[in-house]
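> Dropping a prediction and its sequence here:
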Amino acid sequence: MDPRARIALLIDADNSSAKKLDLILSELSKLGETSIRRAYGNWTKPGLRPWTEVLHANAIQPIQQFDYSRGKNASDMAMVVDAMALLYNDHPDAFGIVSSDADFTPLVMHLRAKGAQVYGFGEAKTPEPFQTACTKFLRLDQLSEPEEEVVEPVSAAAEPVAEPVAEPAAAAAPTTKRTTARKKAATAAAAAASKTTDAPSSSRRSPADLKGDARLVRMLRNAAEGAADEDGWARVSTIGQYISNQSSFDSRNYGYGSLIKLLKAIELFEIRDEGKQSLSVRDKRRAKG
C-alpha cells in the first residue's frame, strides 16, 4: 500500500486489550498514515480503565456508548455506523478494525466490496469468518516486539588459550590483544546471529503441526503451483503476492517472522537461493515426479 494511504483505525474497546496498542499502530504505520483513530466503549466501566490510560497519549478519540440493555453493549452498532459514514464521507483508503467479535464480518465484507482494504487485529479465538474476511488479519498474541540483542560479556577464563608463537618479545603484547579482540568479536557475532525476531518458541508451530494443518498446506501448495515456472520453481515474493490476493494470511500467526521461514519450517518445499536476496521454492512432490 502507498505509504501516504489514509487509514481509519476503529477499536472495539469492549472486546480488545489495550496492551498491544503500540504494536497495532506500528503495524499500520508500515501501510500508511493512521489519520483517523477512534475507540468505542462504555467508558464508565472499570474494565476499560487500561484503555483510558493510553487513548490521549496516542491521539485516539474515545467514543462513549452506553449499554442500552443489560448483558449487551451497543459499541458494535456505533462502530458500524461510524465506519459507514467514514466510507462514504471521508473515503479512507483502508480501515484497521481491532476486535475479536465475528459480528463485524458483514461490515468488513462491505468495506472491501467498496474498494477499501481492511486490516483486522484480534485474539486467536477470533472466529474464522471475521479473520478471512479481512485483507489481512493479525493475531495479537503472536504480535510481539523484536527481542533486543544482548551480548553477554566474555570472561577471560572462558576464552581458549592461544598456542604460543615464536615471535619477538616486543611484538607479543599487541598480537595477544588483537587475537583477544578477534575472539570477542566472533563470540559477539555468533550470539547476535542466534537471535531472531520470530515469536517465542512456545507459540511457534512445529513442522509436524504445520503439516497437519490441511488448510495451510493446501494454500501454500496452490500458491506455489500458481506462481511456478515450467520447472516448478516459484519465487517466494510472487508466492506471497499470490496468497495476499486471496486470503488474510500472515506468517506471524504461525510464529514465523517471514514467509520464507515458514516455508522452510513446513519442510514441503525445496529451497533455491538465486542471489540478490531472491529465493525460490518448489514443491517436493514436483521434484520427485
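Right, received. Where do you want to start?
> From now on I want contacts and neighbour counts done on CA atoms only, so please keep to that.
OK.
> Run through the strands of the stretch 101-250 of the chain in chain order.
According to DSSP state E, counting those that start in this stretch, the stretch 101-250 of the chain carries its strands in the segments 117-122, 136-139, 234-235.
> Just tell me which of these ends up closest to A190.
Among the strands of the stretch 101-250 of the chain, the nearest to A190 by Cα to Cα is strand 234-235 (29.4 Å).
> Can you tell me which of the strands of the stretch 101-250 of the chain is most buried?
Greatest average neighbour count among these goes to strand 117-122 (a mean of 24), per mean count of other Cα atoms under 10 Å.
> hang on, the earlier thing: tabulate the strands of the stretch 101-250 of the chain in TSV, adding columns for distance to L111.
Formatted as TSV, the strands of the stretch 101-250 of the chain follow (distance: least, Cα to Cα, whole Å):
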stretch	distance to L111
strand 117-122	7
strand 136-139	13
strand 234-235	31
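> got another, please set it beside the one above:
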Amino acid sequence: MNTDLPPFALLIDADNVARDALAAIIEDLTRDARIAVRRVYGDFTTQHLAAWRDVIANHGFHPVQQYRNSVGKNSSDSALIIDAMDLLHSGRFAGFCLVSSDGDFTRLATRIREDGLRMYGYGRNDAAKSFVNACERFTYIEHLLEPTSRATLALDREEASKSVEATPPPTAGLAAATAVAAGTPCIRAAVEASPLDPLRLQTQLLRAHANVAEEDGWALMARVAQYVRANQSDFDPRHHGASSFSRLLEATAVFDVVLRKKGNGQTHFCRPKKTLTQPIASHHLNRAVPADYVQALRDAASKSQGPDGWLSALVIGQQMKAMGRDLKDSGCATLYEALAATGLFEMRATNGSREFRLREVHRG
C-alpha cells in the first residue's frame, strides 16, 4: 500500500450506483488517493440490493444497513451525510469520494470543499448537474466500464426501477444503457454523457492555454489540464475517446506538443499551432439563414477583409452593425453560428482566437 498518497474516505450510495462499477471506481481512485475508509449505504434487505453482499465482502467495504422507515424515502442518504460530517470533523482525511448521482449530496460536497479538502465524485451520466459541479472532480462511471459491465449496469438499473419503494423515472441514459443490455448495437457515446462538439472542445482547450501560458507562448500541459478540470469538474479525456490528456491534445490537431527541460527533468509543453484551419461543424451547415442576411455577411466580410482575406468575427460584427443588421435576423444565437451556417466561410484558429475568410477568396 502506498502511504504517500493522501487518505480519502470513500462513501457509496448503493441505491444510485451499479455494483459492477465498484472495482472500476476503486481502481480509478487509487491512482490519486489511499482509501482509508470504505463504506456503502443502503437497505440490503431489498431485492435490488441483495446482490451487493458478495461485492461488498470482496472489496473490503463496511456496509451500513439503513431500513426504509417511510415509503418513498431513502434513509441511507441521511446516514451517509451524518457519517461524512463525523469523518470531516475528525481531521484525518485529505479528501472524500462520494459515489452517487443524487443531487441531495450537493450541499455535502460543497461543505467538504469549504474545509479545503478534495472532493471527488462518481456517478451515472444522468447525475444531477448541481452535484457534478459541486465536486472538484467528477467521473461518469460509464467511462470506466467495459461493454460487458455496461450491460450489467443496465440490468441493475432496470432492477432498481422495478422496486416498489424506489423509483426514479426512466431517463435517456437508462434507455441507452438498457439498449446495450438488450444487445442493440450502440456506440460508446450512447451510454455516456454527450461529449462536446469538436469546435467547443477546441475553444475550451485554447482558452485554458491562454490563461496559463508563459511569456513565450508555451504552457505546461499539466497546467492546461488542471485549468480545464478546475472549470469543468466532469471533464475527462476518455469522454472524447482519448486515454489521456496528452492524447486528447494530439487528436484535436490544435496544439504543437514538445518535450522540454524543466528543473532536473523533462516535461510536456503545448502551444496553439500558428495557423490552424478548422472545419465548420456539420450541424451548423444544416441551419437555414435568411438569404438577405447571408448576402449582408458576404458584403461585410468583403468590405473588412485584410490582404490575405482573414478577419475576426468581431470585425465582421462591427461591420454588420454599421450596415444596420441585427443578429436576431439570422435566427442564430451567435455570430459564429451564423457565419458557420452560411457555408461561405472557412475558419482558422490563430494563437487562441478564431478568424474567418470567404471561401471564394482563395479559389483561383
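Yep, that arrived. Fair warning: this is a prediction, and the values are worked out from it, not measured in the lab.
> TM-score them against each other, please.
Once superposed, chain against chain, the TM-score is 0.71 (TM-score structural alignment, normalised by the length of structure 1); 231 aligned residues with a Cα RMSD of 2.8 Å.
> ok, back up a step: which of the strands of the stretch 101-250 of structure 1 sits closest to M77 of structure 1?
strand 117-122 (17.4 Å).
> For the stretch 1-150 of structure 1, which segments count as helices?
21-29, 49-52, 75-89, 105-113, 128-133 (DSSP state H, counting those that start in this stretch).
> Report the central residue of structure 1.
Most central in structure 1 under Cα atoms, centre = their mean is R252, positioned 4.6 Å from the mean C-alpha point.
> In structure 2, what residue corresponds to that residue?
Counting by TM-score structural alignment, R252 of structure 1 lines up with R238 in structure 2.
> Please apply the same query to A234 of structure 1.
Aligned against structure 2 by TM-score structural alignment, A234 of structure 1 finds its counterpart in A219.
> right, and its match touches H209 too?
Yes - the pair A219 of structure 2 and H209 passes the contact test of Cα atoms under 8 Å, sitting 6.5 Å apart.
> list residues touching both of these two?
Overlap of the contact sets of A219 of structure 2 and H209 (by Cα atoms under 8 Å, 6 or more residues apart in numbering) consists of R271.
> so what's the match of A234 of structure 1 up against?
Counting by Cα under 8 Å, 6+ apart, A219 of structure 2 has contacts 209, 212-213, 269-271.
> so what's it closest to, chain neighbours aside?
Once flanking residues are discounted, A219 of structure 2 sits nearest to A213: 4.3 Å by Cα to Cα, 6 or more residues apart in numbering.
> what about that neighbour, neighbour count?
A213 of structure 2 has 18 neighbouring residues, counting by other Cα atoms under 10 Å.
> just the one 5 residues further on next, same as before
The local packing of W218 of structure 2 (other Cα under 10 Å) involves 19 other residues.
> need the contact list for it.
269-271 are the contacts of W218 of structure 2 under Cα under 8 Å, 6+ apart.
> Across to structure 1, which of the residues you listed hold up?
Here these are checked against structure 1 with both residues aligned by TM-score structural alignment, their matches' Cα atoms under 8 Å, and the contacts held in both are 270-271.
> In CSV, list the contacts of W218 of structure 2 along with secondary structure, distance to L29 of structure 2 and neighbour count.
Compiled in CSV, those are given as follows (DSSP: H, G, I helix; E, B strand; the rest coil; distance: Cα to Cα, whole Å; neighbours: other Cα atoms under 10 Å):
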residue, secondary structure, distance to L29 of structure 2, neighbour count
F269, strand, 26, 23
C270, strand, 27, 24
R271, strand, 30, 23
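> Surely T3 of structure 2 is in contact with R34?
Yes - counting by Cα under 8 Å, T3 of structure 2 does reach R34; the two are 7.0 Å apart.
> Which one's more surrounded, those two?
Using other Cα under 10 Å, the more surrounded residue of T3 of structure 2 and R34 is R34, with 22 against 8.
> Quick check: the gap between the more buried one and L335 of structure 2.
Distance from R34 of structure 2 to L335 of structure 2, counting by Cα to Cα, to the nearest Å: 49 Å.
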